[in-house]
Structures are given as structure tokens and as C-alpha cells.
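Q: Pasting the sequence and the predicted model now:
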Amino acid sequence: MPLKSRLSALCDLTSRLIRRYPGTVALFGFCSGIASFVLVERQAGLAKVIAAVMLVSWLWLMLENSLRRSLERWFGWKVPRPLLRYVTQMVHQESLFFIIPFFFITTTWNSGQSVFTVMLGVAALISLVDPLYYKWLAPRRWIYLAFHALTLFAVLLTALPIIFHLSTPQSYLWALGIAVVLALPSLSGLLRTWNWKSLIAVPLLAIVVGLAGWMGRTWVPPATLWLTDVAVTMSMDDASREPGNRLRQLTSAELRTNGLYAFTAINAPRGLKERIYHEWMHNGRRVDRIPLDINGGREAGYRAWTHKRNFPDDAQGKWRVRVMTEAGQMIGMLRFEVVE
């Protein structure tokens, strides 16, 4: 049998199996996504391959119709539409279940970041439930493309630091820019008619979306940075890089004895160099911002700390130390209280 006929028969067989056992697509997407996260944790080199395959698969998603026509015209391969539809759904599932564990770990749940992570969870649920995916999402083309752009944005936030060792601000800018460009078709779908005004309206809408995405960066968790250990303490062991007694409450007199250390161990991709900040907040007002440079690759997290000696006379009250990226995304938070 010629190769062309074999490929056509394989496509037909795959399409029939998917139609007969549709639940296997959802199960495969879920299991492979979780397996991807486990492999990322255990072997960084394989994580690069997985992330690269996902990015290539997104190129397929955006060009699936033209590629289908080209395959039929050049090779005579008529790829069944149900097969393409299920492949698209599987890539959505694979992508979302690959990134959600990262965002689940890095989200500071008592902040606005929880909104973004919950939104990704809702998107994953839609990709799993066929009636929602095929009867509500897919027929609405502009919403479907916006769904593409949102998922790709989250995938790039996770993949770029792993593949290219880009810092968090660089990754956010690249991910936002690419997502806005790919969202242009969905933005044009908001317009009922297409004329010269549309040529002005669509770029303006893209600019607004881009600005909104940048202004809302504090609501987006840094997907590849998370805290593995934190402590507020009055002493540090420089040799072992371990904190002393961990404190949740102390008096003003104890505070002025030797100041305080804010200790953080931050997990980051191998090879990543990142500048972060410890922002010392007193009763909701920032009183200090201290930079720290971290290097990724250590399983237990890169250990770093800041030592603050200068405290106001009226230091009583609630204190927080926010761990922030240069892009303004919060990695986590330490809390303590000063009493009289």
C-alpha cells in the first residue's frame, strides 16, 4: 500500500476511535499535563522539549485551516475535520494542565492573583467538558480566538523562562506582546462591519488590551518563581544560610536590639538570574524596598535575605514583607506583628 494511502487510512482510523471514545481525549490531556509538570520538576532538559512542543503546537492551532487545505492540495491527504477538532481540544487541555500546577503553586491566594488562576481553572474546565467546548465556545469565533490568546499567554509565561532563561519582566513583555498580536482576529470580531474605521479601531483596541495587560501584571502570578521557605527572624547563620528562631510577634524593644531578617528561599528554573525585591510594609504603607539577586537551579530554592535595622519610632502594628519581581508581580509574603 502506498505511503499516502497508509496515512489516509491512519487518519480515518484515528478519527473513528476518537468519535467512539471521546472521553479518552480529556483523560489523556489531564494525565499528560500532570506528567509534564512532574517531569519539569525532575529533569529541566526534558522540560525544554515539552515546552517547545507546546509552542509549536500553538502554531498549528493558528494555521490549522490553511495547513489542512495545503495537505489536501499538495499530497492529497484529506484530514477529517473531527480529527482536527479533537487535536485542537487536546492541545488546549495539554497546555492548560501543564501550566495550572505552576500557577497554583505560585499564586498568593489572598491577593488579586487568585482571580487569574481561577480564570485558568475555568478555561481548563471548559476544555474538558465537550458541551461547553463545542456548543458554546467553538461556534463563537472571536471568543474562541480570545481563549487561544489567553491560554497562549499563560503558556509563554511558563515556557519562556524555562527555554530561554528570560527574567520575569522580559517573559511578561514577550508573552503579552505575542498574545496581543494573536488576539487581533478576536478583536476584529467585535466589529459588526469592516471599513476604514476598523483599520483604526482594531489597533487601538490592541493597544488598550496591551496596556490593560501591563497594568494588571500585579494580578498575574510569576509562573516559574515560588517560595519554598520563608522566615522572619532576629538572627541568621551565615555558614549554613539558615534562619534562627522564626517569629510571628515581637516587641518594640526586641525589634531595636539587632533589627530583623526577612529570609526567603525561592525556586527558579535552572540558569535563571533574576532580581527581586523585599518590600517592607507597615500598616499598609511601604517603608523600604531592598533588592536581591537570585540564581535558579537549586531544588530547595535559592536562599537570600534582607536585614532591616532602621524602624520608625512608632513601629507597633502589622508588618508585611512582600517578595516582588522587577515587573511588580508578587512571589509571596511574610507577616509579623510588633507589639508594645
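A: Nice, I can see it.

Q: hey, let's count contacts and neighbours off CA atoms from now on
A: Will do.

Q: thought Trp280 was touching Thr306?
A: No. Judged on C-alpha atoms under 8 Å, Trp280 makes no contact with Thr306 at a distance of 10.0 Å.

Q: Mind checking which of the two has more residues around it?
A: The neighbour comparison of Trp280 against Thr306 (other C-alpha atoms under 10 Å) goes to Trp280, with 22 against 17.

Q: another structure for you, compare them:
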Amino acid sequence: MTVAVWKSRLASVIALIQRYPGIVAAFGFISGLASFVLVDRQATLAPVIAGILLLSWVWLMFEGLATRVFARSFGRKIPEPLLRYVTQMIHQESLFFVLPFFFITTTWNSGQALFTGLLGLIALVSIVDPLYFKWLAPRRWLYIALHTLALFAAMLTALPIIFHLTTTQSYNLALGITVLLSFPSLLVTFPVQRWWRGLALIGVTLALGGAGFLLRSWVPPATLWLTEATVTTQVDGQNRTPGKTLTQVSASQLRQSGLYAYTAINAPRGLQERIYHVWRREGGDEERIALDIQGGRKAGYRAWTHKRNFPEQVVGNWQVRVITDNGQLIGVLRFEVTP
């Protein structure tokens, strides 16, 4: 096919999009919902979808350069509405791709509910054109915030699936890349006209990274979630199955046989991860026990801890917090010890 034919067909497509701009927005919304359904029903498709998303984010980062190359090669500019709709489509695909993961992995009675709720809110904004184009896009700082959060969430989900990185590695890498890529956007939005503004911009960027690191426990581990969790007095080690689930246990029973915290954790295939069961009484840490898990089993990797050494005072409300190596919360088991 000759270059002239390519130019003619491309011109026809651009003319069609200019005439019916809603086509691109509708495609972004439908493809985002398709990603949601595909990942929710067939997790093996997640690496393919995640790979497409990463490529689309590369386009987004080099959008300005790509448009200039396109203009020189084809002799005409890409229409501004088309660029806006492409960006909107990438936001929609990213957010509707990651939301199933975060909804599953969120511990809703913790600070993680704020992070996932915010993702849900900006996903809603991305599919409502009046909100996206008339309210969000003109507020450049808010637009960059949405862009940055969507990129961060997409990488948290995609990196463990594609590269089999641990949750800690994925979080640190996603945070570093997000902060690094946000700096040029901040530079364009807030031009550096004096030296002190440059220092302030660097300070804001570093503060963004610091806040992301300190608030990591508020971010759900996107690809790790509990498929089964129970507190019990016995575990069948041969069949790796727990006994009767307990919400209350007497102090005498506790001292006689101890207590098991049994968890089955779903993780991407090929992932090896160290997690911890943190036993706590009335908010204070009592014991922290490490477990190594492997991903790939549909029902989750089954592991448990057996606590026998309890303090003199055991009566009260207890928790077993299941956390990653960098402190992200996977889930909480609760039980009460009675006199």
C-alpha cells in the first residue's frame, strides 16, 4: 500500500472523528468495560491487557513528540479533539482495568477504602464528558493529579502480572516512575521563571514521593487478596484445610492448644512473596510471623501460623493483620478472647 493511499485513508478517519467525536469516547468506555469483564472472568488475559495499557501510557508520555512527527510525515496536524479523546480513552481503559483488582483487595474498614473510593470517583469522572472536559481538563493541576493517580494504579497492577515482581518491588518502582514522570508535567503547568520556583517544584515532587511511601499502608496490594481466612484451634496439615472457624475463644482453651491463623492468598502466577501474620491485642503488636507464598493457584496459596506463646493478659479483642513485606495490608482476621 502506497504512502498516498495511507494518507488518504487516514484523512478519511480523521474527518469521520471530527464529524462524530463521540465515537472515540464511546470506544474508550466500551473497551474499559471489556477489560473489567475479561480480567474478572479470566485472569490469564490480564498480562495481555496490562501490556497494551503500558504501551498506551508510553504513547501518552510522548504525545507531543508523536504529534509533531505525524505532522511532518503526513502534512497535517492531528485534531485537538482527537488528542483529548485519546487521552480520555487511556484514562478510562486504565481505571476500568485496575478497579476490579482494587475492589477485591481493599480492606474496606481501613484507610484503603479512601484510595479505592478515589479511583472509583475519577473513573466516573472519566466517562462523563461534561465533567471530564468542562470541569476537570481546564483545571490543569487537577488534571495532572488524575493522570498521575491513574498511572500509579495501572503500574501497581501491571508490574507484578507482567514481570513477576513482589509487591514491595512493584510499589517502589511504580512510585518512583510516577514521581519521575510527574515532574515534566508539573514543569509545564508551573513554569520556572525564578530559581526559587525551581527549588519549590523539586520540593513538591519529593514531597509527593515521600507521601506515597509513608501512606503505602493505605494502598491495597493490587494483585494479592485473601480467598479464605479463618481463626481456628486446629489445621489438617496433610490436606491443608482449617478446622472450625472461631470468633470467640476462652483464655483456658487458648493456653491449652494455642490458635491458628489460616489464610489462602491469591497471587499472580510465578510470583514469590513474603508476607507476615501480625498478631495484635487491643491495638498493640504481640508477634510478627513471616510466611513465604507462591502465586498461581486459583484458590490461593494456603499457609498458616500457630501461636502458642501468649502474654499473661490475653482477654480482649485480637487481630491477625496479614501484611506484605513493605507494610501493605492484605486483610484482617478478628477474634475475641473471653475470660
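A: Thanks, I have it. Owing to the predicted nature of the structure, the values given are computational and were not obtained by experimental measurement.

Q: For the two chains, what TM-score is obtained?
A: Scored against TM-score structural alignment, normalised by the length of the second structure, the superposed chains reach a TM-score of 0.94; 336 aligned residues with a C-alpha RMSD of 1.7 Å.

Q: Can you mark which positions in the one helix or strand Ala212 of the first structure maps to are buried?
A: Using DSSP states H and E, Ala212 of the first structure maps to helix 196-215. Neighbour-count burial for helix 196-215 of the first structure flags 202, 205-206, 209-210, 213-214 (criterion: 16 or more other C-alpha atoms under 10 Å).

Q: what span of the second structure lines up against that helix?
A: Per the alignment by TM-score structural alignment, helix 196-215 of the first structure matches residues 195-214 in the second structure.

Q: where do the strands sit along the first structure?
A: 226-233, 236-237, 242-243, 249-251, 260-267, 273-282, 285-295, 302-308, 317-325, 330-339 (DSSP state E).

Q: Can you state the mean residue-to-residue distance of the last one versus the second structure?
A: With both structures laid over each other, strand 330-339 of the first structure and its partner residues in the second structure are 0.4 Å apart on average (mean C-alpha distance after the TM-score superposition for the first structure).

Q: quick one: contacts of that strand?
A: 106-108, 218, 221-222, 225-227, 230-232, 247-252, 255, 262, 315-325 (C-alpha atoms under 8 Å, 6 or more residues apart in numbering).

Q: same thing with the first one?
A: Residues from elsewhere that reach strand 226-233 of the first structure, judged by C-alpha under 8 Å, 6+ apart: 105-106, 243-248, 260-268, 300-301, 331-332, 334-336.

Q: what sits against the residue minimising distance to the centre of the second structure?
A: Residue closest to the mean C-alpha point of the second structure, counted by C-alpha atoms, centre = their mean, is Ala153 at 3.9 Å. Going by C-alpha under 8 Å, 6+ apart, Ala153 of the second structure touches 95, 98.

Q: ok, the nearest residue to Ala149 of the first structure once chain neighbours are set aside - how many residues close by?
A: Using C-alpha to C-alpha, 6 or more residues apart in numbering and skipping residues adjacent in sequence, the residue nearest Ala149 of the first structure is Ala179, 5.1 Å away. For Ala179 of the first structure, the count of nearby residues is 24 (other C-alpha under 10 Å).

Q: Show me what Ala251 of the second structure lines up with in the first structure.
A: In the first structure, Ala251 of the second structure lands on Ser252 (TM-score structural alignment).

Q: And the nearest residue to that match once chain neighbours are set aside, how close does it get to Asn283 of the first structure?
A: Take Ser252 of the first structure and drop its neighbours on the chain: the residue closest to it by C-alpha to C-alpha, 6+ apart is Glu340, 5.7 Å away. For Glu340 of the first structure, the distance to Asn283 of the first structure equals 15 Å [C-alpha to C-alpha, to the nearest Å].

Q: Next: Thr218 of the first structure.
A: Taking C-alpha to C-alpha as the measure, Thr218 of the first structure falls 20 Å from Asn283 of the first structure.

Q: Please apply the same query to Tyr302 of the first structure.
A: From Tyr302 of the first structure across to Asn283 of the first structure, the span is 29 Å (C-alpha to C-alpha).

Q: of those two, who's got more company?
A: Between Tyr302 of the first structure and Asn283, Tyr302 has the larger neighbour count (other C-alpha under 10 Å), namely 19 against 13.

Q: so how far is Glu242 of the first structure from the more buried one?
A: Taking C-alpha to C-alpha, one finds Tyr302 of the first structure at 12 Å from Glu242 of the first structure.

Q: repeat for Ile100 of the first structure
A: Ile100 of the first structure sits 31 Å away from Glu242 of the first structure when distances are taken as C-alpha to C-alpha.

Q: go on, Arg192 of the first structure?
A: Going from Arg192 of the first structure to Glu242 of the first structure by C-alpha to C-alpha gives 62 Å.

Q: Counting neighbours, go ahead and name the busier of those two.
A: The neighbour count for Arg192 of the first structure versus Glu242, taken as other C-alpha under 10 Å, is higher for Glu242 (16 against 8).

Q: The more buried one against Met236, yeah?
A: Yes. Between Glu242 of the first structure and Met236 there is a contact under C-alpha under 8 Å: 6.1 Å.

Q: Buried only: go through the contacts of strand 330-339 of the first structure for me.
A: Buried among these by 16+ other C-alpha under 10 Å: 106-108, 218, 221-222, 225-227, 230-232, 250, 252, 255, 262, 315-316, 319-325.

Q: Name the nearest residue to Gly112 of the first structure, ignoring sequence neighbours.
A: Trp219 (5.0 Å).

Q: which ones are touching the one you found?
A: 111-116, 329.

Q: Which one of those is nearest to Pro80 of the first structure?
A: Using C-alpha to C-alpha, Phe116 comes nearest to Pro80 of the first structure of the contacts of Trp219 of the first structure, at 35.3 Å.

Q: Matching that closest one against the second structure, which residue comes up?
A: Alignment note (TM-score structural alignment): Phe116 of the first structure maps to Phe115 of the second structure.

Q: Quick check: the gap between the nearest residue to its match once chain neighbours are set aside and Leu180 of the second structure.
A: Among residues not flanking Phe115 of the second structure along the chain, Val219 sits closest, at 6.3 Å (C-alpha to C-alpha, 6+ apart). As judged by C-alpha to C-alpha, Val219 of the second structure and Leu180 of the second structure stand 19 Å apart.

Q: Return the distance of Met62 of the first structure relative to Val91 of the first structure.
A: Applying C-alpha to C-alpha to Met62 of the first structure and Val91 of the first structure gives a distance of 12 Å.
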